[in-house]
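Asks: here is a sequence together with a model predicted from it:
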Amino acid sequence: MKIQFAPLHLPLSRRLQTAAVLKWIFSFLALAQCCLTAFVLLLLSDYWYLAVLYGAWLYLDRDTPASGGRRSPWIRNWRLWDHFRDYFPITLVKTTDLDPKHNYIFGFHPHGILVAGAFGNFCTEATGFSQLFPGLTSHLLMLPFWFKIPFFRDYIMGGSLVSSDKSSAAHLLSQKNGGQVAVIAVGGPPESLDARPGALTLQILGRKGFIKMALVHGAHLVPVFSFGENELFNQVENPRGSLIRAVQESLQKKMGVALPLFHARGVFQYSFGLLPFRNPIHTVVGEPIAVEKNSNPSRESVDQLHKIYLEKLVQLFEANKTLYGIPESKHLVLI
């Protein structure tokens, strides 16, 4: 394989963008392990009492990730995230105003490999979420497992990440004053196994938990499609029925997290590595679907609202696809 090296002379802005994305990749792939190691080393050191004190705090604070988290405006507004945004770049596209008197569930599609669009748009202010949607507070739901890791859990909560368990979503959507947005990557980790350039497969037909949650709390549903999300990484071929896919799906069921074998470019060369490609991401927030509160929805009402949601999602995709580089002949594949 011929290696394509990066030019020696690049503007400082591009160097900063690469550094910001490198930091983000590190946070996703290694920061949790480093935090856990640091806690263990602290526990085994002469300063073990600090680890014990933090452990006590961890126990007392255990419900916070499912109670709205602990968002930090300071972390959300780091200059670092502007460089992260500009690397791709990422753009948040608003199609209509959203009334802050209501609570919302944003259904984010597709999951992609590392949900870069969801992170950039809803965990930081780099794309201007608060200015585009005044009065709304966004929270990206993440697997509960990550909030059990010392130090790491406090960092991710600062960026508006909260636990994805039912009690967490219920806490957000039951706020009587409204203005809360629960952002859910509906396809979840399993959908990441289909993420590769050109892929338009969404795992959604059997996913109705977020629909029932919307009905129970009367939260309005908003389909969100992130164009370019699947173009950030290549993935080792893993067709359904293959040995690789069987192993990945087995590990996903046991561990709760998917393990896509992805690759893209490196820091100093463009031929291989774990940095994403510089591909534009346009995250389009669709029109809200009004939902009447029903504390005990029937299966039929859930199915009916799910059907409406699918129709609105497909309409959002079809209305915008040619604007963002998808041929008219391409359509979503819903499974």
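Replies: Thanks, I have it. Just so you know, these numbers come straight off a predicted model, no measurement behind them. Numbers count the residues shown, from 1 in each chain.
Asks: contacts and neighbour counts: CA atoms only from here.
Replies: OK.
Asks: Thr283 belongs to a strand?
Replies: Yes: counting by DSSP: H, G, I helix; E, B strand; the rest coil, Thr283 is located in a strand.
Asks: now it: how far from His83?
Replies: Separation of Thr283 from His83 (Cα to Cα, to the nearest Å) stands at 18 Å.
Asks: check Ile184 too.
Replies: 25 Å.
Asks: please compare the first structure with the one that follows:
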Amino acid sequence: MVTPGQIDLVLERRKGFVREAIMAGASLVPVLAFGENDLYAVFHTDDTHPIARLQRVVRRHFGVALPLFRGRSMFITEFGLMPNRKPIAIVVGGPLAPPPLDDARRAAFRPKWGPDDAPSNDDARMVDAMHTEYVDALSALYEAHKEQPWNLAGINRQGTFRVLK
């Protein structure tokens, strides 16, 4: 998932933060960091590697996959847990205001999706619409700032911006 020079966001099916923002009446602010994936060297293994099998067992039992990574140290520059010294450029978009809800509607707000991830009620359609607006705002931030001269991490990128499941 972590590839240097590329931005992969696991966001397509993550809609809980949008639901919470709507319920709280809080605006969502799109923020994108260029160069974040360049801070650590992540080791990618094929599925038959013993480390990959160990990672699957840990993920199955604990619900989290632990990547093998390498950073830098204060003394030994080749190995450590501190991030490598790479440029990061963080860009912030304008706030996205949620649709207004009165107290009665907020108390009854229960978005539901069907088995095919299609919205089953108006609340889910509202969440989907705001989620789409948020993802579009992130894409617009990427397109607007990827080639800026001050954005060294964006200029040195090798991949693109992708939203994954």
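Replies: Now that the structure is in, tell me what you want to look at. The shown structure was predicted, so the numbers you read here are calculated from the model rather than taken from an experiment.
Asks: TM-score for these two?
Replies: TM-score for the superposed chains, counting by TM-score structural alignment, normalised by the length of the second structure: 0.72, backed by 141 aligned residues with a Cα RMSD of 2.4 Å.
Asks: in the first structure, what range does stretch 11-27 of the second structure match?
Replies: Matched against the first structure by TM-score structural alignment, stretch 11-27 of the second structure falls on residues 204-220.
Asks: what does Met74 of the second structure correspond to in the first structure?
Replies: Met74 of the second structure maps onto Val267 in the first structure, by TM-score structural alignment.
Asks: quick check: that match is in a helix.
Replies: No: Val267 of the first structure: not assigned to a helix; according to three-state DSSP it is coil.
Asks: OK, contacts around it?
Replies: Residues near Val267 of the first structure by Cα atoms under 8 Å, 6 or more residues apart in numbering: 18, 273, 275.
Asks: the first one against Tyr87, yeah?
Replies: Yes: Thr18 of the first structure is in contact with Tyr87 according to Cα atoms under 8 Å; the separation is 6.7 Å.
Asks: list residues touching both of those two?
Replies: With Cα under 8 Å, 6+ apart, Thr18 of the first structure and Tyr87 have no common neighbours.
Asks: how near is the residue most central in space within the second structure to Ala33 of the second structure?
Replies: Geometric centre of the second structure, nearest residue: Leu9, 3.6 Å, by Cα atoms, centre = their mean. Going from Leu9 of the second structure to Ala33 of the second structure by Cα to Cα gives 11 Å.
Asks: and what about Tyr142 of the second structure, helix, strand or coil?
Replies: helix.
Asks: where's it relative to Leu164 of the second structure, distance?
Replies: 15 Å.
Asks: likewise for Ile90 of the second structure?
Replies: For Ile90 of the second structure, the distance to Leu164 of the second structure - Cα to Cα - is 21 Å.
Asks: the stretch 101-250 of the first structure: helices as residue ranges?
Replies: Taking DSSP state H, counting those that start in this stretch to define them, one finds helices in the stretch 101-250 of the first structure at 116-122, 129-132, 152-158, 166-173, 188-192, 209-217, 243-255.
Asks: for the third one, buried residues please.
Replies: By 16 or more other Cα atoms under 10 Å, the buried positions in helix 152-158 of the first structure come out as 152-158.
Asks: Val291 of the first structure: which of these is nearest?
Replies: For the buried residues of helix 152-158 of the first structure, the residue nearest Val291 of the first structure by Cα to Cα is Met157; the value is 28.4 Å.
Asks: which residue in the second structure aligns with that closest one?
Replies: For Met157 of the first structure, no residue is aligned by TM-score structural alignment.
Asks: chain neighbours aside, what residue packs nearest to Lys212 of the first structure?
Replies: Setting aside the residues directly before and after it, Lys212 of the first structure is nearest to Val302 in space (Cα to Cα, 6 or more residues apart in numbering), at 5.8 Å.
Asks: now do that neighbour against Phe106 of the first structure, distance only.
Replies: 17 Å.
Asks: the two: who's more crowded?
Replies: Phe106 (26 against 19; other Cα atoms under 10 Å).
Asks: make sure the more buried one is actually in contact with Ser226.
Replies: No: using Cα under 8 Å, Phe106 of the first structure is not in contact with Ser226, being 11.8 Å away.
Asks: between these two, which contacts overlap?
Replies: With Cα under 8 Å, 6+ apart as the test, Phe106 of the first structure and Ser226 reach no residue in common.
Asks: in this structure Leu232 of the first structure contacts Ala199, no?
Replies: No: between Leu232 of the first structure and Ala199 there is no contact, the gap being 11.4 Å when judged by Cα under 8 Å.
Asks: please identify which of these two sits among more neighbours.
Replies: Neighbour count, other Cα under 10 Å: between Leu232 of the first structure and Ala199, Leu232 has more, with 27 against 17.
Asks: and that one, what does it touch?
Replies: Leu232 of the first structure neighbours (Cα under 8 Å, 6+ apart): 196-197, 264, 276-279.
Asks: quick one: which of those is nearest to Ser298 of the first structure?
Replies: Arg196 (36.8 Å).
Asks: could you measure from the closest one over to Val257 of the first structure?
Replies: With Cα to Cα as the criterion, Arg196 of the first structure and Val257 of the first structure are 18 Å apart.
Asks: which of these two has more neighbours?
Replies: Arg196 (21 against 17).
Asks: returning to what we had before: I figured the residue nearest to the centre of the second structure hits Val163, correct?
Replies: Yes: shown here, Leu9 of the second structure and Val163 form a contact pair, counting by Cα under 8 Å, at 4.8 Å.
Asks: trace Leu232 of the first structure over to the second structure, please.
Replies: In the second structure, the residue paired with Leu232 of the first structure is Leu39, using TM-score structural alignment.
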